[in-house]
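S.K.: have a look at this prediction, sequence included:
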Amino acid sequence: MVQEIALEELLERIRSGQHIAVDVRSPKEFEESAIPNSLNIPVFNNEERAEIGTLYKQVSPEAAKERGLELFSRKLPSFINEFKAIERPFTVYCWRGGMRSKTAATVLGLMGIETTRLTGGIRFYRQWVVKQLEEQEFGPQYIVLNGYTGSGKTTILRKLKEMGHPVIDLEQLAGHRGSIFGQIGLKPNSQKQFESQLVEEMEKLKNEPFIFIEGESKRIGKVLIPSLLFDKKEAGKQIILHLPIEERVANLVRDYEPHKYPDLFLEAFQLIKKRLTPAMSLAIEEHMEKQEFDAVAELLLLHYYDPRYKHSAFRNPERHIDIHANTTEEAIDKICDVVLPAIAQSKY
C-alpha cells in the first residue's frame, strides 16, 4: 500500500532541506505550475498525455488506460533509474493525487524504492497558495526601492540580499524585468508559478522586522502582484534613488544586453513607438538598426520612461528618503550607511 503524506508535512520536510518533491505530470503541466524546487520525472510526456486524453474522450477510459500502460511500460527502466539517482527522501505528486502518482509510487515500491505520495496532489497545494495570499498575515515592514528607470534598483536589491539583508525580488520571481522589453532573454513564469515562489519567499521572511522590495507596478509582464503584497508595498517606506542619466544608460545596456537580441528589441519597440513623436520613433529605430544601444537607451529614458514615471512617494516627502549617488555602487553604500542604521534605531 502506498503511504500518503499531507501537504503541510511535505512542505516542512522540503524546507528542512532533507526532502524533495517529484512531479510526475507532463513537462507542460510542470512548467505551468509546480511545487517550488520540485523535480519533474513525468509518467507521460506532453505528446503522450495529449494522445491518452484524446482516447479517453473519443473512445473510452479503458482504451486510454491500455494505451497508457503500453507507453509507460516502454520507459520503465529509464523512469526507475531517474528515481534511483535522487539522493534524498522524496514524495511524488500529480494533479489530484490520482492515477499517475499512484502508478509511480506503486512501481517504485515494487523495485524497493521507498516513496510517499502527496494527498490531493498539486491541486491541494494550489488551493493552499491561494489561501495564503488571501489570508496570511505577513508581518515585516516594507522598505521600497524607487527611482527612475535604470536607477539600478534590481542590482541593489540583489546586492543587499548577498549581504544578508531580507529581500523579495519580484522581478526574479516573475522572470520579467517589468518593462516592455522585460521578457527578452528571460523565461517568464506563469501566474501560478510566480505566486507559488512568492509564498515560499514570504514564508522564509515572515519573522523579519523589515524587507527590501522594489517599487513595481501592479503588473510585472503577464503576472499580477497579489493585493496582500501590493497594498502593503504602496504604504511602505520609500527610498528614492537619483542617479545621473549616464549611469542609468549604462545600467540598462548592461542588464538588458540588447546586442544579444537586436531583432527582439526592435520588435518590442513597435509596441510603444506610437507613444512617441514620429521623428523620435524614427531616430530610435535608426540607432537600433545600427546597434547604437547607448543612444537608444538614453532616448527611451528621456522621451518615454521618464515622462511616464510617477509614484506616490514623490508626492509624499514624509514617507521617503532620497538617495543621490553618481553610481549604483555609491547608492548601495549610502543605503547601508544611512538607511540601515536608521532602521536599526527605529528612526525610519
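M.R.: Thanks, I have the structure now.

S.K.: drop to CA atoms for contacts and neighbour counts, all remaining ones
M.R.: Will do.

S.K.: what's the offset of stretch 309-321 from the middle of its chain?
M.R.: Here stretch 309-321 is found 27 Å from its chain centre; the criterion is Cα atoms, centre = their mean, to the nearest Å.

S.K.: what about it, start to end distance?
M.R.: End-to-end distance of stretch 309-321 (Cα to Cα, to the nearest Å): 18 Å.

S.K.: try it against this one:
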Amino acid sequence: MNQNSIKLWKQQTLICKFKRNVTTSVLKERETTLDVRKVNYPYPGSVTDVIDIRSEDKYRCHHIPGAVNIPLINNVLKGKQILTSKSTDNSLMEFFTRKKSPSFIPLVYCDTGKWASKIGVLMAVEAGLDALYLLKNGYMTYTQQVLKDLQTLPMQFTFKVISGFTGTGKTFLLNKLSERGHQVLDLECLAKHKGSMLGLWYGETQPSKDKWQSLLRDALARFDPSKPVWVESESQRIGTLHIPPVLFEQMCKGDRFKIVLPKEERIKCSLRDYPYWIEDREALINIVRKLERYRGKEKVNYWISLIHSDRWEEFVGELLIEHYDPTYKRSQSKNKLTNNETQVFMEDQSEEVVNSTLDFLTGNTTYL
C-alpha cells in the first residue's frame, strides 16, 4: 500500500472506531448536561459565535456570514466526506474552553447537521459548556433559506435603475448616491464583474453561485422597504453569474434614467474605470482577440495595433462605438428595457454637473 492508501485506511478506521465507541445513545446521555438547542436560519440573536466545522475548502468557497472555520472534515474522496485525524485534535475544544463563560452560546454547523455536528456536541460537553446551538440540517438549511428569501425579498422594494452606454459613469453615480445615504445595490461589485467580456475585475475571481446568492440576500435584507433601491441596468447574466429571476423582474419594472455623455467624456471615464487596460496590455490583447468571432479578424487586429502604439483614446473610442454600444442596444432590446426611460444629459463628470445630476435623480431639484 502507498502512503496515501495507508493514510486513508487510518482515517476510515478512526471514524469507524469512533462510531462504535460513541453511539447515538451515549451521545444523548452525555448531552443531558448540555442545553442543546436546534434552530433554523436565521438563528437567534443570542448566538455569540458561529462555527463552521466543514472542510477548509468548503469554507473558502462559501460559509454563513460571520462564521469562523474550525474544520473537523478536511478531505473529500469521490464526493464522500472523510473525518481525518484533525477530528481528534483539540482545536474546537480549546476554542470552547477559551471562550467559555455564562454568556457564551456558540452555534455549530456542518453540511447536513449529522455526524460532524454530533462530534461538536461531544466536544462542547467535554469543554463544560452550558449551552450550544446546532443548525438543523446544517449548511443546507442556510442555502435553502437564502433561496426562499430571494423569492420574496425583491418583491418588497421599488427599484430605480441607472442605464446608459458603457463609459457613462453609471457605477460612479451609484457610488455617489451611496455616499449621500441612498440605498444602492451594486451588483457588479458583488459579482466582481462589470458584465462584459472585458469586465472581470482585475486580479479577482467571481464568487461561487452560493456566495453570490448569499451576498444578494444579505444586501437586500439590510434595505428599508419604504425607500427606493438604486441599481445599475444589467443583463440577467453578469459574467458567469445570473441575477435571480424575481430580482431581475423587479428591476425591469423600476423607473429608468438613461445617462447620456459625449463620446470624448465616455473615453475619459473608461480609461479611469479600466486602468489595468494600460497596466497589463498583454492580458488585454488576449481578451480582445476573443472578439474576432463578433467583429472579425481584421477589425480586431486593428484594435491590437492601436494598443501596441499606445493610442489609447482611439482604441477605447473604437471599442465603445464598434462593440460595446451595439452589444448594449441588443441586450436592452432583448430584455425589453428601452421603454419609459428618462434621458439625463451630462456635459461631463465635473463635481458641479455630477451634483446637479444627483439632485435631479433623487428629486431634490428640476433637471435643467
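M.R.: Great, that's in hand. A quick note: this is a predicted structure, and the numbers were derived from the prediction, not measured.

S.K.: tell me the SS of the residue nearest in space to the middle of the first structure?
M.R.: The residue lying closest to the centre of the first structure (Cα atoms, centre = their mean) is residue 173, at 1.8 Å. With DSSP: H, G, I helix; E, B strand; the rest coil as the basis, residue 173 of the first structure sits in helix.

S.K.: residue in the second structure matching it?
M.R.: Alignment note (TM-score structural alignment): residue 173 of the first structure maps to residue 190 of the second structure.

S.K.: quick one: the helices in the stretch 51-200 of the second structure, in order.
M.R.: Ranges of helices in the stretch 51-200 of the second structure, per DSSP state H, counting those that start in this stretch, are 56-61, 91-99, 115-127, 139-152, 170-179, 187-191.

S.K.: cool, and the stretch 251-368 of the second structure?
M.R.: So, for the stretch 251-368 of the second structure - with DSSP H, counting those that start in this stretch - the helices run 263-273, 276-279, 281-289, 292-295, 297-308, 312-319, 325-334, 351-361.

S.K.: just put those helices in JSON lines and tack on mean neighbour count.
M.R.: Conversion of the helices of the stretch 251-368 of the second structure to JSON lines gives the following (neighbours: other Cα atoms under 10 Å):
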{"stretch": "helix 263-273", "mean neighbour count": "17"}
{"stretch": "helix 276-279", "mean neighbour count": "14"}
{"stretch": "helix 281-289", "mean neighbour count": "15"}
{"stretch": "helix 292-295", "mean neighbour count": "11"}
{"stretch": "helix 297-308", "mean neighbour count": "16"}
{"stretch": "helix 312-319", "mean neighbour count": "17"}
{"stretch": "helix 325-334", "mean neighbour count": "14"}
{"stretch": "helix 351-361", "mean neighbour count": "15"}
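
S.K.: nearest to residue 79 of the second structure, of those?
M.R.: helix 281-289 (34.6 Å; Cα to Cα).

S.K.: what span of the first structure lines up against the closest one?
M.R.: The aligned range for helix 281-289 of the second structure is 262-270, by TM-score structural alignment.

S.K.: what of stretch 238-253 of the second structure?
M.R.: Under TM-score structural alignment, the match for stretch 238-253 of the second structure is residues 220-235.

S.K.: just checking, the match of residue 173 of the first structure touches residue 215?
M.R.: Yes. Counting by Cα atoms under 8 Å, residue 190 of the second structure does reach residue 215; the two are 6.8 Å apart.

S.K.: before we move on, the earlier item: ok, which of the helices of the stretch 251-368 of the second structure comes nearest residue 177 of the second structure?
M.R.: That would be helix 351-361 among the helices of the stretch 251-368 of the second structure, by Cα to Cα, at 7.1 Å.
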